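J.: One predicted model, sequence on top.
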Amino acid sequence: MVKKIVFTGGGSAGHVTPNLALIDKLKDDWEIAYIGSKEGIERTLVQDRGIKYYAISSGKLRRYFDMKNFKDPFKVLAGVMQSFFTLRKIKPDVIFSKGGFVSVPVVIGGWLNRIPVYIHESDITPGLANRIAVNFAAKLFVTFEEAAANFPKEKVIHTGAPIRDSLLKGDKLKGLQFLGFRNDKPVLLVMGGSLGAKKINEMIREALPKLLTTYQVVHLCGKGNIDTDLDNTAGYRQFEYVNKELPDVLAASSLIVSRAGSNAIFEFLALKKPMILIPLPLRSSRGDQILNAKSFRERGFCEVLDDDTLTADELLSGVQQVYRDRYDYIDRMAAAPNTTNGIDNILNWITKH
């Protein structure tokens, strides 16, 4: 009998791409379904893979006051009921959750159906969704060893990051061809996450004339953030988001400017790409990216800039310094413990059922 698994997680690409990495490994032997939100990015990413998708009601879990906090608990309860009956219909052997607010109703629905639930936490400090979900989970997998201190010891397994195999198979020449770039000039990749990063976008564009004297720049600026005035700028390409071409774009890149989401920076580490990290500031987050970036900087994998005080000149200087010393960063990343076996570690647990 073919085994069944349900995946959940969403709100941003960081809560979806690790699931896609696992899906790629299981799709030939398991029957797969996905439960996510009605309008989240996960719906598009998952349905593009031909995976059966179930949409549920989901309220956002906030750490701050908002009038929506009064009605969103009812959305979560509705999502729990929808998940409960959807899971009873699917009858999966196991549920895997990557977090995000949509995952909480699914995890609770799984627990009510007595289905084993595994969840994964990418950051050093857990998000609110996983703080709730861990109470209903059989095991919790973590990327950073430091994260174990935030959860019940008996539930935590250090697996590392689930790195997509496809990212490790990018083709530099195909990436350059896709971008329309030359092979004799370094490529700077700028990533603000699937939702974009306003400050990074602004500073990159302000520094662009000087950057283009040395680099070709590919800018993943997030949905709705394309600047059409720059469309015909030589040596500069901008996209809201890149999906299937991303492995080739990464292969073509010499260094990266990025936020400090755990999934992304571990992918850069696996690819040994020198990086400048600009974590989300405290006013916009719980501080998880600040801790992620601090951990990487202490290990010599990156340089870190402060979003609150960032200027175009500081960004330009950081890029120049990291590119100048790129081989030192590459050597330290090459000496790091295996960073590409997270998927296998997770699958070893999941496939026990």
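T.: Perfect, I can see it now. Numbering: from 1, shown residues only.

J.: use CA for all of it now, contacts and neighbours both
T.: Will do.

J.: which other helices and strands contact the host helix or strand of residue 43?
T.: Following DSSP states H and E, one finds residue 43 within helix 41-47. Contact here means 3 or more C-alpha pairs under 8 Å, 6 or more residues apart in numbering; DSSP states H and E; on that basis helix 41-47 packs against strand 30-37, strand 52-56.

J.: Can you tell me which of the ones you listed is most buried?
T.: Highest mean neighbour count among the helices and strands packed on helix 41-47 (mean count of other C-alpha atoms under 10 Å): strand 30-37, with a mean of 23.

J.: List of residues touching the helix or strand encompassing residue 130?
T.: Here residue 130 sits within helix 128-133, counting by DSSP H and E. Applying C-alpha atoms under 8 Å, 6 or more residues apart in numbering, the external contacts of helix 128-133 come out as 61, 99-101, 103-104, 107-108, 119, 121.

J.: Could you identify the helix or strand that succeeds that helix?
T.: Downstream of helix 128-133, the next assigned helix or strand under DSSP H and E is strand 139-142.

J.: Off-centre distance for that next one?
T.: Strand 139-142 sits 17 Å away from the centroid of its parent chain (C-alpha atoms, centre = their mean, to the nearest Å).

J.: Now do it: which elements does it pack against?
T.: Secondary-structure packing of strand 139-142 (3+ C-alpha pairs under 8 Å, 6+ apart): strand 117-121, strand 156-158.

J.: alright, now check it against this:
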Amino acid sequence: MGNRNIIIASSGTGGHIYPGIALAEEFKNKGYNPIFFISNNTASIKILKNSGFEYIEFNVSGMPGGISFLFITFLVKMKFSFFKALIKIVKLDPLAVIGTGGYIAVPVLFAAKILHKKTFIHEQNAIPGKANILLNKITDKTFISFQSSEKYFKKKNTILSNYPVRKNILSVSKEKILRELKFENGIFTVLVFGGSLGAVKLNEVACETLLKLSFKNRIQVLHITGSGNYIKIQEKIGDNPDYRVFEYMHDIGAAYAASDVVVCRSGAGSVFELKALDKPAVLVPYLYAADNHQYWNAKEIEKDGKVIIIEEKNLAKESLSNAIYALKENIKSNTAESIIKFPRKLVFEEIIKCMKS
């Protein structure tokens, strides 16, 4: 069969890594050997360890603003990562190198280009990151999730491919996961999560709101807090049997399946997963996301009618409870036929086509 290695460069939190994992699963199913190049932060390592895929760590961090000692450190790390990537790419001799986001992609894709490897990037967000705007100038193809982000790239090498949603998210039995959670079927259930690292205000307001709502009508809550908020939220809910708190859930598909309504951030991954599952949601964009891209991600699917956006500055118990009630009232009694919506063009198929050209 020969060498079937494909390198996927990704760093940061789940928003960049999970689409890489979705691609890796498809490549593996087709007989390829995906290998991740990741930054050595805790979130990246934890996600990759759970995925079971091979990975190599790089000492790379996000770019600080302004000229400072931290900026010089950032440049030094990028330089060393570039030379490490050169050595590893020569050794692995991959068929292609794919960047799915984060600054690790910059030294890795530049090294791959120098070594005349096929290079690709995938941009998840409506407003692309600076790293991908730069890399678009040197890579063979750029894959985008939203049509609106095309204007930021060279049109000739840009392909609208949508977002590579992990298949296991689309195939979870609701009844099975409710039994495992010791939840009752038929009781209105809300899922809350704030991303890989959690979100302090979102966690606290959601918890207070849902505890108050549960006094009026029985509801069940599945709350994924992130590492920094777990203890505080657990203390707030006490021994409430209808409120389950988790620090982290690797199988987010199970959490989606259990829920009727979701309250979460609007990273590209969450947005496309909600869209694929046809799941009603209250989206609270992360206020400090680069170029406010989470807000624009949310706006892209707001027109579907199943999403209510609450900006963080407006997030309060009243606004959140009103949004949850509005979505509850609009839930259709039978959505079984429309629940799975696969992208019209899968990224991995386009990459394989480009690799062979």
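T.: Ah, there it is. Just so you know, these numbers come straight off a predicted model, no measurement behind them.

J.: Tell me the residues of the second structure aligned with the helix holding residue 130 of the first structure.
T.: Aligned by TM-score structural alignment, helix 128-133 of the first structure falls on residues 130-135 of the second structure.

J.: so which of the contacts of helix 128-133 of the first structure is the most crowded?
T.: Counting neighbours by other C-alpha atoms under 10 Å, residue 107 leads the contacts of helix 128-133 of the first structure with 33 neighbours.

J.: Just to confirm, what residue in the second structure is aligned with that residue?
T.: Alignment note (TM-score structural alignment): residue 107 of the first structure maps to residue 109 of the second structure.

J.: got a list of what its match touches?
T.: Residues near residue 109 of the second structure by C-alpha under 8 Å, 6+ apart: 97-99, 119, 135, 139.

J.: related to what we said a few turns ago, switch the helices and strands packed on strand 139-142 of the first structure over to TSV; also include distance to residue 273 of the first structure.
T.: Converted to TSV, these look like this (distance: least, C-alpha to C-alpha, whole Å):
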stretch	distance to residue 273 of the first structure
strand 117-121	23
strand 156-158	24
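
J.: Out of those strands, which one sits most buried?
T.: Of these, the one with the most neighbours on average (mean count of other C-alpha under 10 Å) is strand 117-121, at a mean of 27.

J.: so residue 250 of the second structure touches residue 48, yeah?
T.: No: here residue 250 of the second structure does not reach residue 48: they are 10.4 Å apart, not a contact under C-alpha atoms under 8 Å.

J.: So these two - more neighbours on which side?
T.: residue 48 (18 against 12).

J.: related to what we said a few turns ago, I'd like the distance between the match of residue 107 of the first structure and residue 264 of the second structure.
T.: The spacing between residue 109 of the second structure and residue 264 of the second structure, counted by C-alpha to C-alpha, to the nearest Å, is 32 Å.

J.: before we move on, what about residue 271 of the second structure?
T.: Distance of residue 271 of the second structure to residue 264 of the second structure, given as C-alpha to C-alpha: 9 Å.

J.: Over to residue 90 of the second structure?
T.: Distance of residue 90 of the second structure to residue 264 of the second structure, computed by C-alpha to C-alpha: 41 Å.

J.: Of these two, which one has the most company?
T.: It is residue 264, of residue 90 of the second structure and residue 264, that has more neighbours when counted by other C-alpha under 10 Å, with 25 against 12.

J.: list the contacts for that one?
T.: By C-alpha under 8 Å, 6+ apart, the contact list for residue 264 of the second structure reads 192-195, 202, 270, 281-284.

J.: ok, longest helix in the first structure?
T.: Ranked by residue count and defined by DSSP state H, the top helix of the first structure is helix 72-90.

J.: got the angle between it and strand 30-37?
T.: 160 degrees (axes from the mean of the first three to the mean of the last three C-alpha atoms, to 10 degrees).

J.: Give the next helix or strand downstream of helix 72-90 of the first structure.
T.: Using DSSP H and E, the helix or strand that directly follows helix 72-90 of the first structure along the chain is strand 94-97.
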